[in-house]
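Enquirer: Provided below for reference: sequence and predicted model.
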Amino acid sequence: MRYIGTAASRVDGYAKVTGAAKYAAEVRPDDLTHGSVVTSTIARGRITRLDVSEALRVDGVIKVLTHLNRPEMPDDDSAYKDDVAPDGSPFRPLYDDRILFDGQPIALVIAEEPEIAQFAASLVRVDYDQEPHVTDVRRRREEPSALKPSAKTGADPFAPPKPRGAAEKALAAAEVRHQGEYYVPIEHHNPMELYASTVIFEGDGKLTVYDKTQGVQNVQRYLCGVLKMDPDDVRVMSPFMGGGFGSGLRPQYQVVLAGLAALALKRSVRVVLTRQQMYGLGHRPAMIQRIELGAKADGTLETVTHDAVTVTSQYEHFYRQETGWSGLLYRCANATYAHKLAPLDLATSCDMRAPSAATGVYALECAMDELAVALGLDPLDLRLRCYSDRDQHADRPYSSKNLRDCYRQGAEAFGWDKRNREPRSMRDGSELVGWGMATGVWEAMQVPIGVRIVLTANGHAEVSCATSDIGTGTYTIMAQVAADMLGLSLDDITIKLGDSTLPQSPVEGGSWIAASVANGIATTSDAVRHELLGLAKQMQNSPFADVAPDEVTLADGKLVSKRDPTSAVLIADAMRHSGVDRIEREKTTRFTKDESRSHNVHSAVFAEVKVDEELGVIRVTRIVSAVAAGRILNPKTAGSQILGGVVWGIGMALHEETLLDHTFGRVMNANIAEYHVPVNADIHDIKVIFVDEPDDSINRLGIKGLGEIGIVGVAAAVANAVYHATGMRVRDLPITLDKLD
């Protein structure tokens, strides 16, 4: 392979740094109008009066849309369901007078200029019939009757795994036990690009929608249901996206508001949410977890119990499989899980990078660290003693698992063998030094996907798929795989994506797109190669007259015999000889689920912190993340993915927390000045190691995907390092200096 596995620079990099790449709020059609959203100031109740008269008197204001005058919308829930919608009744923007959460959109002011719309929106007056609300998960947990089961049946893919053994009995008999409660607060995604939609009203009444989304076809189907339009009349585009992290898996409400306004005005409309309004969208749910571990004195893990209470909204039941990671990672004969939902008067929670694993593994890996202390063992030694080569849930082997090498290479690079086990035993001047570690795990998933390839006689190929590039480098890895599969140079490949009219793709999330689309390109390339072979066989004195399709490959612009590399025909010659100017093939790739093996990615994270003994200020000075994730398509973009995940894990451990005023049910730090995220001064040395992990059974290219794994385990490694430095165990995130008092 010439390109797969190489650190190619982003093929879309030039467009991004020069501004040629246009995002959803940068497309400027003729006759464009601008919408500004008015949001609710209560968490629960009804609108009793909505006065828009002052707003309408402002010069340049065209219309104010509310639930009283919007275009017709469907009554049934099914019209509002998207591809990843949870159980329940989806939120319907501007549908009626009900208020379900603070910051809910209740009106859209449309004007000729954005500043006019924003000013006029401030003049809209609203009265409410306010009802009691609850936004505190701890308060809700004290009301057992208000909690909901997370899954209806064991067949639910997000249901906790089936228990095994006799966990309660094993815990009672364990020689060493640990019990702890761990808390993760609500976190908001805060991507750099604000959520925005530009809806172009075409002359024939059709809509072309530029939307910030992780799934254009998902949005297209959703809009057709909500706006009562035919699929052929709605095209959704998202060629570039400035970060999503899961917040763009579901259509956000601004795209509906812009669509309603475009239909009402028969003009193009742009709606851009403010940073504050983005806190009225989904979030990583707050979570209270209780873990009990029982072990023999030699470190053999005997039992795991993991219970969780997770935040959701009152109208939808969003959840992920939070507790089952605990029973998956380590060899343990007895395990049991429980997961309940705490419905609150907030917007529905949603996926956020490594949903369920980032939070569930945090609790598990902190608990394992505490168990190691109780046993008098090194934390890495304990994990190696409990290592499992088999999926503990399904009792089957992995297609590949190189976690042992992650531990070994990560520990060597970090210098773990120099760690003094005693807390508060390592210092650097006035700072306490702590070393902590944790394990990471994620699923290696694949999804059906369509790819179209158009190869022209001049040696150029256009590869298209409706998938998104959310900043991860999808353009680049698609180009690398296509270049190798078609035997062309990287410069001869054009990638088209982020367009609902292109071949079918699911939303981009879960770390499944790289593996899926890369193998999809390979499948369609096979079809192109077969056709080229047919053309080459028609040539006079063809060296391929009796050659089977699997006996030839494409390389350096030629069709080449695998048996005799000197037997080759230029692609251009084969096409021109047959009078063919272009070959177009489209294939859908589906992956057969291997029930005999489990597919996961793993990591080992080692962290160093330094804590000012007087002030309690914590600095993460070093991180080593060793990752085993099958074949790495591009070490440069892949390394950036892990770096970003590590930074977010540091934020999860020390910075990020959405603060609610429960009296009003309102986010108090709805901005990126008071919602703390790591900045340059917070990030020091991060080393990423990719551990070799051949896997020829998961798919033909051996790809697993690694967008999520970078964050998993980082918060636990940092928290464990803080304990080692200070001797103080903080079990609720983020770990701020006041908690070290």
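Expert: Thanks, I have the structure now. Numbers count the residues shown, from 1 in each chain.
Enquirer: rest of the way, CA atoms for contacts and neighbours
Expert: Fine.
Enquirer: just list the residues touching L706, thanks.
Expert: By C-alpha atoms under 8 Å, 6 or more residues apart in numbering, the contact list for L706 reads 511, 601, 629, 638, 641-642.
Enquirer: name the SS class of it, please.
Expert: coil (DSSP: H, G, I helix; E, B strand; the rest coil).
Enquirer: helices of the stretch 601-741 of the chain, start to end?
Expert: According to DSSP state H, counting those that start in this stretch, the stretch 601-741 of the chain carries its helices in the segments 635-654, 714-726.
Enquirer: what's the closest of the ones you listed to A568?
Expert: helix 635-654 (31.7 Å; C-alpha to C-alpha).
Enquirer: the closest one to helix 714-726, inter-axis angle?
Expert: 50 degrees (axes from the mean of the first three to the mean of the last three C-alpha atoms, to 10 degrees).
Enquirer: verify the stated contact: L32 with V271.
Expert: No - using C-alpha atoms under 8 Å, L32 makes no contact with V271, being 10.7 Å away.
Enquirer: of the two, which one has the most company?
Expert: Using other C-alpha atoms under 10 Å as the criterion, L32 and V271 rank with V271 on top: 30 against 19.
Enquirer: a helix runs through the more buried one, doesn't it?
Expert: No - with three-state DSSP as the criterion, V271 is strand rather than part of a helix.
Enquirer: distance of it from D469?
Expert: 22 Å (C-alpha to C-alpha, to the nearest Å).
Enquirer: in terms of helices and strands, where is the residue nearest to P191 when sequence neighbours are not counted?
Expert: Leaving out its chain neighbours, the residue that sits closest to P191 by C-alpha to C-alpha, 6 or more residues apart in numbering is G243, at 4.9 Å. Per DSSP states H and E, G243 falls between elements, in no helix or strand.
Enquirer: equivalent analysis for the one 3 residues further on, please.
Expert: Element membership of G246, judged by DSSP H and E, is empty: it is in no helix or strand.
Enquirer: try it against this one:
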Amino acid sequence: MSIGQAISRLDGSRKVTGRAKYTADVEVEGALHAVLVPSTVPSGTIAAIDAAPAEDAPGVVRVFTHLNTPKLAEMTNPPAGQTIMPLQGDRIFYEGQPVAMVIADTLERATEAARRVQVTYRNEPFATDFIAGLDRAEARPLFGLPPDSSVGDIEAALSGTNVRVESVYGTADRHHNPMEPAAVTALWQDGRLEVYDAVQGVVDTRNTLALALQMEPQNIRVRNDFVGGGFGCKGWLWPHEVLAALAARELSRPVKLVLTRAQSYTSHGYQPASRQTVTLAARSDGALTGIRHQSVLAGSLSGDHVEPSGWGTPALYASPATQATHRVVRLNRGNPTPMRAPLEGVGLIAVEIAMDELAYELGIDPLALRLRNYTEIDPAEGKPFSSKKLRECYAEGARRFGWSSRTVEPRSMRDGRNLIGQGMATALFRTFRSPAKVRIGLDQSGEVLIETSTQEIGTGVYTIFPQIAADVLQMPVERVSLSLGDTNLPESPMNAGSRATLSTGSAVQDAAAKLKAKLAEAGATTPDGYAEAVARQGVDRIEAEGDWTPPEEATHAMYSFGAIFAEVGVDEDIPIPRVRRVVGVYNAGRIINPKTARSQMTGGVVWGIGQALLEKSEMDQQHGRFLSKNLAGYLVPVNADVPEIDVSFVDDFDEHVGPLGARGIGELGAIGVGAAIANAVFHATGIRVREVPIRPEHLLAMAQSSY
């Protein structure tokens, strides 16, 4: 059995030796280089643009501006990252918006020429301050769905209770910062477009490029072998991809465009800041009677993204009445986009800190409060969960962490100069499923090749999918390889929403079963006879096509779950919170590979530490732009910030979610960590911080009082 085995990554050696080829590594003979010229103002119009100094520079082939760029089709968001197509008019909606693109024979010459493009603006008033714009918040659809949802009579639930807590909670603007910058190389030949692109969905990119360029999808090919991190920012189509493809078509020359690190802060989204008001009402015994979760989020004038931060709230606890609302403040910023972890990753910061506050108000242990409101039925949908082992996650997490030895009172635990705090939170992430297709074949040498258009973004599919096929075919996983990241291969969904293993993996399983049946028909009853059976057929290989499509209507509510326990230390005099250890126990159905799964969850916990204590994209409100567009000024966790992380799973087979019995985990690990750390900081210091990241200035009152 290959499924369930802790197999090391089959692509690991390629990555650590540098043999893995990423998009920017692709060399195409005769390729030109493109460099974008970004707007330096956040709002206004282009009064004049003088490209002549750039056009006269050595090696320059063309300078595209709004005056000479061919018309693009209007787009919606998604599948485009923003609704404003690049270089289509003189309006400026955000700082960093492309106002020109320089094409030259070398990157250095293109970069120098881009500096020579002279742009004069008619500045207009702008709005980039999210907090100042809260009174302008408006309701907009959530991916085509209503912005508000409710179950039960929320007003009655909140008015007739014994205990009620209500507070405002905040999360910060954050940027994805993948190690690999966004990169694209486009080639035009004989009416066809071939694109190497660092994206999380080659099929989606092909289809969206076809819309933008008004081409037939079959005349576009998009591919990549590896993506060096995406985390959401490489999920949709952004201006740099459209412009590179358009330039290749216009010039009939290959064009390569790689965003700078600074441009990645304005060119493919970010996680928007939020202000969330959470009201919890409960009886004196801890039973919830009502949950109201009101979210206001940063948005953009260049797109329609609204973070659905309240989507998971109604499924969390057994409350007879729940309401979730969403409003957005449209700003002169680039359009936000999903970021690991979207949805509950933003919303549970607020709800799970509020649950901790309610526990202290009631005098009930925070874990006991959650168990008191445990539910096997999704209150929002009225459906049973497809599989839920969250109770077991609570128990195992508490045991591994030593939760029972925690003293309840804030500031009651010490280690020398450090105040010690312990907190916990629940993690929940909804399950996304998509149709997928796979081709699998076995050749005369007995080697198996899986072919599908899915992408490798660091999650381990080069190992997981061969494991699934090897398990069905009962052969060593080392004899199974995977070809992916190409729209010429059978179509699979984008790697987003933690859907790859469930969706494409189910198609792999189907294809492998069909291949096994064909081999049996050819006389191969055991793996030892597979190669001979192919030879007897007189063919190079025997192939089978597999597919999987989720049912249109689900009979069960589908989520993955987790319980997070965190311990922090805070020096009384230098109040910098330090995470000392984290325990996370997760339930995500069947775990295909415990080793890669633990890697995913550990990485997610590190993301949670960053959200809790470090990550914030600061805005210069005077000039309407993000500050410190680099990793020198944007803090991410480093080794010194990451403590002992204990990750484990409560494994089970979810028969309702799909034939593999597995749900998604890619985003789950980043959820709940921030709230658990915030709750631990309160336990350590007695100071309730209701926004992340938690900075020393939030705790300065404690330090000052100790002098």
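Expert: Received, thanks. Small disclaimer: the values here were computed from a predicted structure and weren't measured.
Enquirer: TM-score for the pair, please.
Expert: With the length set by TM-score structural alignment, normalised by the length of the second structure, the two chains reach a TM-score of 0.96; 699 aligned residues with a C-alpha RMSD of 1.8 Å.
Enquirer: what do we get in the second structure for G410 of the first structure?
Expert: Taking TM-score structural alignment as the criterion, the aligned counterpart of G410 of the first structure in the second structure is G397.
Enquirer: actually Q254 of the first structure, not the one I typed
Expert: So, by TM-score structural alignment, Q254 of the first structure is matched to H240.
Enquirer: double-check that that match belongs to a strand.
Expert: No - the assignment for H240 of the second structure (three-state DSSP) gives helix, which keeps it out of a strand.
Enquirer: please list all residues in contact with it.
Expert: 36, 184, 257, 259, 267.
Enquirer: returning to that earlier point: how many residues are close by the residue nearest to P191 of the first structure?
Expert: Counted with other C-alpha under 10 Å, G243 of the first structure comes out at 22.
Enquirer: check contacts around the residue mapped onto it from the second structure.
Expert: In the second structure, G243 of the first structure lines up with G229, judged by TM-score structural alignment. Counting by C-alpha under 8 Å, 6+ apart, G229 of the second structure touches 178-180, 457-458.
Enquirer: ok, V624 of the first structure next?
Expert: Applying C-alpha under 8 Å, 6+ apart, the residues near V624 of the first structure are 410, 413-414, 605-607, 686-689.
Enquirer: which of the residues you listed show up in the second structure as well?
Expert: Mapping these onto the second structure (both residues aligned by TM-score structural alignment, their matches' C-alpha atoms under 8 Å) leaves 410, 413-414, 605-607, 686-688 still in contact.
Enquirer: which ones are touching M85 of the second structure?
Expert: Contacts for M85 of the second structure (C-alpha under 8 Å, 6+ apart) come out as 72-75, 239.
Enquirer: residue in the first structure paired with it?
Expert: By TM-score structural alignment, M85 of the second structure lines up with R92 in the first structure.
Enquirer: surely M652 of the first structure touches G713?
Expert: No - with contact defined as C-alpha under 8 Å, M652 of the first structure does not count as touching G713 (10.6 Å).
Enquirer: give me the more crowded residue out of these two.
Expert: Taking neighbours as other C-alpha under 10 Å, M652 of the first structure and G713 compare with G713 leading, 33 against 28.
Enquirer: right, and that one touches D369 too?
Expert: No - applying C-alpha under 8 Å as the test, G713 of the first structure and D369 come out as separate, 12.0 Å apart.
Enquirer: re earlier: export the contacts of V624 of the first structure to a markdown table and tack on neighbour count and distance to K587 of the first structure?
Expert: Listed next are the contacts of V624 of the first structure as a markdown table, based on neighbours: other C-alpha atoms under 10 Å; distance: C-alpha to C-alpha, whole Å:
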| residue | neighbour count | distance to K587 of the first structure |
| --- | --- | --- |
| G410 | 27 | 41 |
| A413 | 15 | 44 |
| F414 | 21 | 46 |
| V605 | 30 | 39 |
| F606 | 30 | 43 |
| A607 | 28 | 45 |
| I686 | 16 | 40 |
| K687 | 18 | 39 |
| V688 | 21 | 36 |
| I689 | 19 | 35 |
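Enquirer: what about the strands in the stretch 1-150 of the first structure?
Expert: 32-39, 45-51, 61-65, 87-88, 98-99, 105-111, 125-130, 148-149 (DSSP state E, counting those that start in this stretch).
Enquirer: which one of these lies closest to Y330 of the first structure?
Expert: Among the strands of the stretch 1-150 of the first structure, if distance is taken as C-alpha to C-alpha, the winner is strand 148-149, at 26.0 Å.
Enquirer: how close does that closest one sit to the second structure?
Expert: Compared with the second structure after fitting, strand 148-149 of the first structure deviates on average by 1.8 Å (mean C-alpha distance after the TM-score superposition for the first structure).
Enquirer: quick check: the following helix or strand past that strand aligns to which part of the second structure?
Expert: Next helix or strand after strand 148-149 of the first structure toward the C-terminus (DSSP H and E): helix 167-173. Aligned by TM-score structural alignment, helix 167-173 of the first structure corresponds to residues 154-160 of the second structure.
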